[in-house]
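Student: Need coordinates for the following:
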Amino acid sequence: MAARIYQIPKNAMQSGKARTGTWVLEFEALEAKKPDPMMGWAGSGDTREQVKLTFPSEAAARAYAERYGIACHVVRTPPKTLKIQAYADNFR
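Tutor: Predicted coordinates:
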C-alpha cells in the first residue's frame, strides 16, 4: 500500500491562494484503469483511488502514514520564480 503526499497547488484560473497550505495524502493506483464495455468510461476495481486525506502540515500527513504503516513519498512543490517586467518592456 503506497501513497504520495503533496501540497495543493494554486489554481491557475484564479489569483487567490486559498487552501494552498493544505497537504494531501493520496493512495497510488494498484491496477490500471480499463474502459467499461458498455459505456466506455474508464474505471477500475481499486476503491482506494477515490480517497484523498487532507492535513494542515506535511508533518501531520507523515505522522498519519507512519501510524497506519503506509509507505509514502513526499512530492515537493517546485520553487516559484517571478518574472518581473514592466508594461513598457513589451515595446522594446
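
Student: contacts and neighbour counts: CA atoms only from here.
Tutor: Noted.

Student: count of residues packed around the closest residue to Ser44 other than its chain neighbours?
Tutor: Ranked by C-alpha to C-alpha, 6 or more residues apart in numbering and with sequence neighbours excluded, the top spatial neighbour of Ser44 is Lys33, at 4.9 Å. When neighbours are counted by other C-alpha atoms under 10 Å, Lys33 registers 13.

Student: Make sure Lys33 is actually in contact with Asp46.
Tutor: No. Assessed by C-alpha atoms under 8 Å, Lys33 is found out of contact with Asp46, at 9.0 Å.

Student: Alongside the first, I'd like the structure of this one:
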Amino acid sequence: MLARIFRPSKTAMQSGRGKTTGWVLEFEPSDARRSDPLMGWTQTADTESSQVRLSFETREDAVRYADAHGLAFQLIDPKPAKRIIKAYADNFAFGRKVPWTH
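Tutor: This is a model prediction of the structure:
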C-alpha cells in the first residue's frame, strides 16, 4: 500500500498558517468509493485510506516512520506560496492603469 507524505495546505476558512507547519502521512485508497443507494453516502471497505492520518513534526520523522514500518511512500514537497505584495497607497497612484472611481 502506498503512503503519501506531504505538508497540508491551509483551508479556505483560514487567514493564517495554523496547522500547516507539520507533515502528514496518509495512505492512498486501494479501491474507489461507492455511493450507498439508500442513504446517498459514499462508502468504502478500506479503513486505512479514509480513517488513518498520522501527523509528524518534521519530514524526516515521517520518512523514518515509513521506512521503519516497510511502507512504500511518495514524498510531496510543498510549493512556495505565491505572494503579491501590495500597498494601500497603490490604489491612488498617479500611474495606475485603470482610474480609481466610485
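
Student: List of residues touching stretch 57-71 of the second structure?
Tutor: For stretch 57-71 of the second structure, the external contacting residues (C-alpha atoms under 8 Å, 6 or more residues apart in numbering) are 1-3, 5, 21-25, 55-56, 72-73.

Student: which of those residues count as buried?
Tutor: Buried subset of the contacts of stretch 57-71 of the second structure (neighbour count, 16 or more other C-alpha atoms under 10 Å): 3, 5, 23-25, 55-56, 73.

Student: out of these, who's nearest Thr42 of the second structure?
Tutor: Proximity of these to Thr42 of the second structure was ranked by C-alpha to C-alpha; the top entry is Ala3 with 21.7 Å.

Student: Name the SS class of that closest one, please.
Tutor: Taking DSSP: H, G, I helix; E, B strand; the rest coil as the rule, one finds Ala3 of the second structure in the strand state.

Student: isn't it right up against Phe27?
Tutor: Yes. Ala3 of the second structure is within contact range of Phe27, at 4.2 Å (criterion: C-alpha under 8 Å).
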